[in-house]
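Enquirer: Predicted model follows, preceded by the sequence.
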Amino acid sequence: MPHLSIDRQAAERVTAVLAQLTEHLGNKVSTNPSVCEAHSHGEALELARLPAGVVFAETTDDVSTVLALCHSAYVPVVAFGAGTSVEGHVTPPEHAVSIDLSRMTAVLQVNAADMDCRVQAGLTRQELNVRLRDTGLFFPVDPGGEATLGGMCATRASGTAAVHYGTMKENVLGLTVVMANGEVIKTGGRVRKSSTGYDLTSLFVGSEGTLGIITEVQLRLHGIPEQLSAAICQFENLEDAVRTAVEVIQAGVPIARVELMDDVQMAASIRYSGLEELRPITTLFFEFSGAPASVREQVDVTEMLARENNGLGFAWADTPDERTRLWKARHNAFWAVKALYPGARIVTTDCIVPISRLADLIVGVKADIQESGLEAAILGHVGDGNFHTLIITEDSAAGHAKAMDLDRRIVARALELDGSCSGEHGVGVGKLEFLAQEHGEPSLRVMRTLKVALDPRNILNPGKLLPEGLAYIG
């Protein structure tokens, strides 16, 4: 009797598991082609593969059921939130099940007096803030897109407000996590500090669904500031703008946000977002928050530093509508570039360096772009040394290869300046090739050992975050 191929065996296993899941979960399970297509990829990175089926989980128990059955049958599983990840995190491997958490949107607990809350992982940060609006509190981590809070934990998300409020790492107090075999654990809690046991919360934040699937999140909340003021300052010279942002941070100004968009990005954003009053030159976007006296002091110092670095004066946006218009333009930067170059392929980079090295990095990257012969826009959260390059190239294999060559030069330059290949997008598959250079093989062996210990059958988002290599320290 002939043996089945490995591929055929995997297909039969996932078919059997989907039948079992349908028995347990009914119409929460779908193999509809259009549903599978919607779960075959995230954003930006052009890597897609259809899952064998999709489960729309509504509770932690649903996720536990899926993982227990998939674990017993060696069927890979990928968690899916809003699908906004940009490094291939949610693209499934062959013969996999996708668990969609977008129906898990409950706010389970709000503790206004202690400034924390507990939510299900499928809730977006925008919707959380709508539900918190009567409490005087808000959740500040703002990656820009309609990301779910579970996905933001999985990628250790950051964003425009990280310079003041920190990233997900600083704002997650505890988690509910379903392990590879279906077991449910809780990490952390509601207290602001603890000196007991391993810090499992930090282990899962940033693990990209490779160690467990996050279903609930305990979040730190913050008071809505008494005053918010936003402004922009334009610069003829890119280096002057970067230097201003760095000096604002080094001066200890507790600025809420400071974002940079270069001339290429501004040209796209002016057209896309209707900012006709601005010139297509390098621009810093600022936001100041706090008590009125504190805001005034922040503004005075920032304006002085901008003048000393040849800034062309501040334009203010004091009303909520004006502030929203400015920050919407910043959040729509990717779509602005895409609209200005219809038919082109946009390759996004994400790297970070210590802020004292940021001017060297961005000026060097600008030179790399010119040498490459490609067009590219530079933007980023310059207050914490993080920035992105949107590389514009023809939509062809040759064009993509040329863009990736530039991407590698940019990341290599960041690593040479004691930086990281990603400040917020994560690794997925798009950054795998840089992990050994950044962390070194001994550290990667420790990471692989953790992976093997927690997911011995390698069913949780296999092929992501960790490059191939030895699993154990020898």
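Expert: Yep, it's here.
Enquirer: rest of the way, CA atoms for contacts and neighbours
Expert: OK.
Enquirer: ok so Val365 is a strand residue?
Expert: No: secondary structure assignment (DSSP: H, G, I helix; E, B strand; the rest coil) places Val365 in helix, not in a strand.
Enquirer: nearest residue to Leu460 other than its sequence neighbours?
Expert: Thr210 (4.8 Å; C-alpha to C-alpha, 6 or more residues apart in numbering).
Enquirer: now swap in Ser422 and tell me
Expert: Sequence neighbours aside, Cys351 is the residue nearest to Ser422 in space, at 4.4 Å (criterion: C-alpha to C-alpha, 6+ apart).
Enquirer: about what we covered before: quick one: the residue nearest to Leu460 and Lys451 touch, right?
Expert: Yes: counting by C-alpha atoms under 8 Å, Thr210 touches Lys451, with 7.3 Å between them.
Enquirer: hold the first one in mind and look at this next one:
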Amino acid sequence: MPVTAQSNVRAVGDVRAAIEALQGRFGERLSMAQAVRAQHGNTTTWHPNQPPDAVVFAETTEEVADIVRVCAGHDVPVIAFGTGTSLEGQVNAPFGGICVDMSRMNRVLQVNAEDLDCTVQAGVTRKQLNTELRASGLFFPIDPGADASIGGMTATRASGTNAVRYGTMKDAVLSLTAVMADGTIIRTARRAKKSSAGYDLTRLLVGSEGTLGIATEITLRLHGIPEAIAGGVCPFTTLEGACNAVIATIQSGIPVARIELLDEVQVRASNAYSRLSLAETPTLFVEFHGSEAGVAEQSQRFGEIAAEFGGGPFEWTQNAEERTALWQARHDAYWACRGLRPGLETFATDVCVPISRLAECILETKADIERLGMLAPIVGHVGDGNFHTSVLVDMSDPADIARVEEFMTRLVERAIAMDGTCTGEHGVGQGKMKYLDAELGAAVEVMRAIKRALDPKNIMNPGKIVRI
């Protein structure tokens, strides 16, 4: 459900005094320009833009700490901003406050090739990191589509197309440096690959969406660039067949690196936007990593499984340019959807279910879309049971908004009933707060207790995840 407020709900603390103090410290790196403030509110979903009162461009961890101390002293909210690609209103400022823009904190601080890890500032983007890692023979596998910042990916516990093989940000982050609500700087862990020393503060902060602290430096697990990569597309006669082929592939133990589903509507959108010529039928994009012999064997075996469920032919290649074009089209799915009906807003949402319930969940969701007469392509990281719908909605039509809200509620209730989650990778933000009680029950109150303990003034990205 979209947030209904058109502007900030109310002012919190002495914003004017905080801004004056920060102006003395940061000068021209503090902006109150309307366009800059609007840019740092939510811009990627149907949630209304709720801009901060000012934006400060930080360059070091110590500067972030200074900003937080000033805000804490004046009871003013602090919202961290990476690239602004989050999908549930995480960067909105519903109570006003100061936005800390991390884009200038964009240095790769250390690469430890022998240990397969690196440390980066929060503003480094995933593409920038992989460009700098290329000469080392290593890569960072988490790829949530947009060229998101590592800090933002850490805050939302992002994943992406490679998650079925390489995991999500909770698996990739070894340690982080964070600024807490009183301006204290902490480091959550060392670089050791495992530790049993105390509470796991790293994973407490990963996925906390800036509500407990602001990650400023992140140490990441890296992987060797595979000897060989093979990938391709496989059309199916039915959506059910494509889903069941995914389930069989995962359950058979084939070490697939990526396996993505596009329904026929998404294929049509991607053909038009990305200039593809795929058959407009449910389709899987698949990729394998390993040795030359290994990827050839895995590709052949997948083709055999796909054929059992009405799929094929599976056309695969090791040509890097062809594979890059294919996965760029997959990452551009959101923008392709917007082109289906220009002028409408696109509301991207996701759920995740156990892999054994994947086909059932997607087919029931597809039936809902057709019953409600909606335009909502389905696409997903189906190898781990995570799929998305990009709902096109006319925000000037109350009946259309009501249909989308009904659809969203039914989608989440369906996923939770299947022992799944209301969000596989988009996070909670503002949009999915109302579903947490149904999914987690009494655990939500534990989250509130943690929030109160670490942020007693409720200044760290308030109005997200849990209400205080």
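Expert: Received it, and whenever you're ready, just let me know what you need. It should be emphasised that the depicted structure is a prediction, and the values quoted were computed from it without experimental measurement.
Enquirer: For the two chains, what TM-score is obtained?
Expert: After superposition, the two chains reach a TM-score (TM-score structural alignment, normalised by the length of structure 2) of 0.96; 460 aligned residues with a C-alpha RMSD of 1.4 Å.
Enquirer: Tell me which of Thr210 and Lys451 of structure 1 has more neighbours.
Expert: Set Thr210 of structure 1 next to Lys451 and count neighbours by other C-alpha atoms under 10 Å: Thr210 wins out with 28 against 21.
Enquirer: Count residues in the vicinity of the residue nearest to Ser422 of structure 1, would you?
Expert: Around Cys351 of structure 1 there are 25 other residues, counting by other C-alpha under 10 Å.
Enquirer: where's it relative to Asn27 of structure 1, distance?
Expert: Applying C-alpha to C-alpha, to the nearest Å, the value for Cys351 of structure 1 to Asn27 of structure 1 is 42 Å.
Enquirer: Then Gly426 of structure 1?
Expert: Distance from Gly426 of structure 1 to Asn27 of structure 1, by C-alpha to C-alpha: 33 Å.
Enquirer: When those two are compared, which one has more neighbours?
Expert: Gly426 (26 against 11).
Enquirer: Who are the contact partners of that one?
Expert: Gly426 of structure 1 makes contact with Glu87, Thr155, Arg156, Gly206, Glu208, Leu465, according to C-alpha atoms under 8 Å, 6 or more residues apart in numbering.
Enquirer: Name the member of these with the most neighbours.
Expert: That'd be Glu208 among the contacts of Gly426 of structure 1, by other C-alpha under 10 Å, with 28 neighbours.
Enquirer: corresponding residue for that residue in structure 2?
Expert: If you follow Glu208 of structure 1 across to structure 2 using TM-score structural alignment, you land on Glu209.
Enquirer: shouldn't that match be in contact with Met153?
Expert: No: using C-alpha under 8 Å, Glu209 of structure 2 makes no contact with Met153, being 9.2 Å away.
Enquirer: Can you show me the strands along the stretch 101-250 of structure 2?
Expert: Remark: strands assigned in the stretch 101-250 of structure 2 by DSSP state E, counting those that start in this stretch are 108-112, 117-121, 138-139, 173-180, 185-187, 213-221, 223-224, 228-235.
Enquirer: can you list these in JSON lines and add distance to Tyr435 of structure 2?
Expert: Formatted as JSON lines, the strands of the stretch 101-250 of structure 2 follow (distance: least, C-alpha to C-alpha, whole Å):
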{"stretch": "strand 108-112", "distance to Tyr435 of structure 2": "37"}
{"stretch": "strand 117-121", "distance to Tyr435 of structure 2": "33"}
{"stretch": "strand 138-139", "distance to Tyr435 of structure 2": "35"}
{"stretch": "strand 173-180", "distance to Tyr435 of structure 2": "27"}
{"stretch": "strand 185-187", "distance to Tyr435 of structure 2": "31"}
{"stretch": "strand 213-221", "distance to Tyr435 of structure 2": "23"}
{"stretch": "strand 223-224", "distance to Tyr435 of structure 2": "35"}
{"stretch": "strand 228-235", "distance to Tyr435 of structure 2": "35"}
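Enquirer: Looking at those strands, spot the one closest to Ile98 of structure 2.
Expert: Closest of these to Ile98 of structure 2 is strand 213-221, at 13.1 Å (criterion: C-alpha to C-alpha).
Enquirer: Just give me how far that closest one sits from the chain centre.
Expert: 16 Å (C-alpha atoms, centre = their mean, to the nearest Å).
Enquirer: Next: stretch 312-320 of structure 2.
Expert: Counting by C-alpha atoms, centre = their mean, stretch 312-320 of structure 2 comes out at 28 Å from the chain centroid.
Enquirer: can you check stretch 231-247 of structure 2 too?
Expert: Centre-to-centre, stretch 231-247 of structure 2 and its host chain are 24 Å apart (C-alpha atoms, centre = their mean).
Enquirer: ok, residues contacting it?
Expert: Residues contacting stretch 231-247 of structure 2 (C-alpha under 8 Å, 6+ apart): 259, 261, 263, 279, 281-288, 299, 305-306, 308-318, 323, 326, 355-356, 358-359, 363, 382-383.
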